[in-house]
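Asker: need a 3D model of the following:
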Amino acid sequence: MVKLRLTRLGRKKLPVYRIVAMEALTRRDGKAIAYLGTYDPLKNPAAVTLKEEEILKFLSNGAQPTRTVKSILTKEGVWEKFLATKTIKK
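Answerer: As a prediction, the model looks like this:
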């Protein structure tokens, strides 16, 4: 199963994360299928960059986001776009 999750970058005590699509059983910083954005929690407000079209493509193909990624997508408005396309298809 493909998951949308975070991989850690940055140095000690200064984390920066990538939002990636990868197999669920792959280790945290393992090989990713696609790089979908970045998340910097130390900036105020947290800096987020997303590739919305690619994220929506992965979600529509059945990828499952982790809780943290889902909350980031909700704050950025991508999750609502996904739900809107999901209800239109029915």
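
Asker: C-alpha only now, for contacts and for neighbours.
Answerer: Fine.

Asker: count of residues packed around residue 21?
Answerer: Neighbours of residue 21 under the rule other Cα atoms under 10 Å: 25.

Asker: next, the second sequence, to be compared with the first:
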Amino acid sequence: MPTRIRLRRMGRKKKAHYRVVVADGASPRDGRFVETLGYYKPLSHPARLVIDLDAVDSWMERGAQPSNTVRSLIRKARKGGDGIVAVGEPQRNVESEAESQEREGTKAEMLAEEAAARAAEA
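Answerer: Modelled structure (predicted):
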């Protein structure tokens, strides 16, 4: 079976939101998937769509077929959204990378202080 780019239902009853995923065509709607490409929240006003178009293009070059709904959402994302759907950018982990660098810096400072204290005691 070819791979498909489709929506995976998340959320609770009557409060659905969806993840845009790459999955094998034979797997169930909410079953196993290969990669998450973004999400779609139709109940927020305006509906929120965040999708990584570079990853979508990469998967489509490899032969993945988007479902009809995902094809429509991709078109809206490429146009920049419309009055019904607001398009956002996928968030990169820039903040978490900066925080981890700060933590590493403070760890190094603490280790240097401990080493200096040990040297002073000896």
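
Asker: now the TM-score, please.
Answerer: Once superposed, chain against chain, the TM-score is 0.83 (TM-score structural alignment, normalised by the length of structure 1); 78 aligned residues with a Cα RMSD of 1.0 Å.

Asker: pull out the buried residues from stretch 62-69 of structure 2.
Answerer: By neighbour count on 16 or more other Cα atoms under 10 Å, the buried set for stretch 62-69 of structure 2 is 64-66.

Asker: looking at the residues you listed, which are in helices?
Answerer: Among the buried residues of stretch 62-69 of structure 2, no member falls in helices (DSSP state H).

Asker: redo those as JSON lines? Include distance to residue 3 of structure 2.
Answerer: As requested, the buried residues of stretch 62-69 of structure 2 are exported to JSON lines (distance: Cα to Cα, whole Å):
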{"residue": "64", "distance to residue 3 of structure 2": "5"}
{"residue": "65", "distance to residue 3 of structure 2": "7"}
{"residue": "66", "distance to residue 3 of structure 2": "9"}
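
Asker: ok, so of those residues, who is nearest residue 12 of structure 2?
Answerer: Nearest to residue 12 of structure 2 among the buried residues of stretch 62-69 of structure 2 is residue 66, at 24.8 Å by Cα to Cα.

Asker: residues in contact with the closest residue to that closest one other than its chain neighbours?
Answerer: Distances taken as Cα to Cα, 6 or more residues apart in numbering place residue 5 nearest to residue 66 of structure 2, at 4.3 Å, with adjacent residues excluded. Counting by Cα atoms under 8 Å, 6 or more residues apart in numbering, residue 5 of structure 2 touches 20-23, 64-67, 70.

Asker: over to residue 58 of structure 1?
Answerer: Residue 58 of structure 1 neighbours (Cα under 8 Å, 6+ apart): residue 21.

Asker: where does the corresponding residue of structure 2 for it fall, secondary structure wise?
Answerer: Using TM-score structural alignment as the criterion, residue 58 of structure 1 maps onto residue 59 of structure 2. Assessed by DSSP states H and E, residue 59 of structure 2 sits inside helix 53-61.
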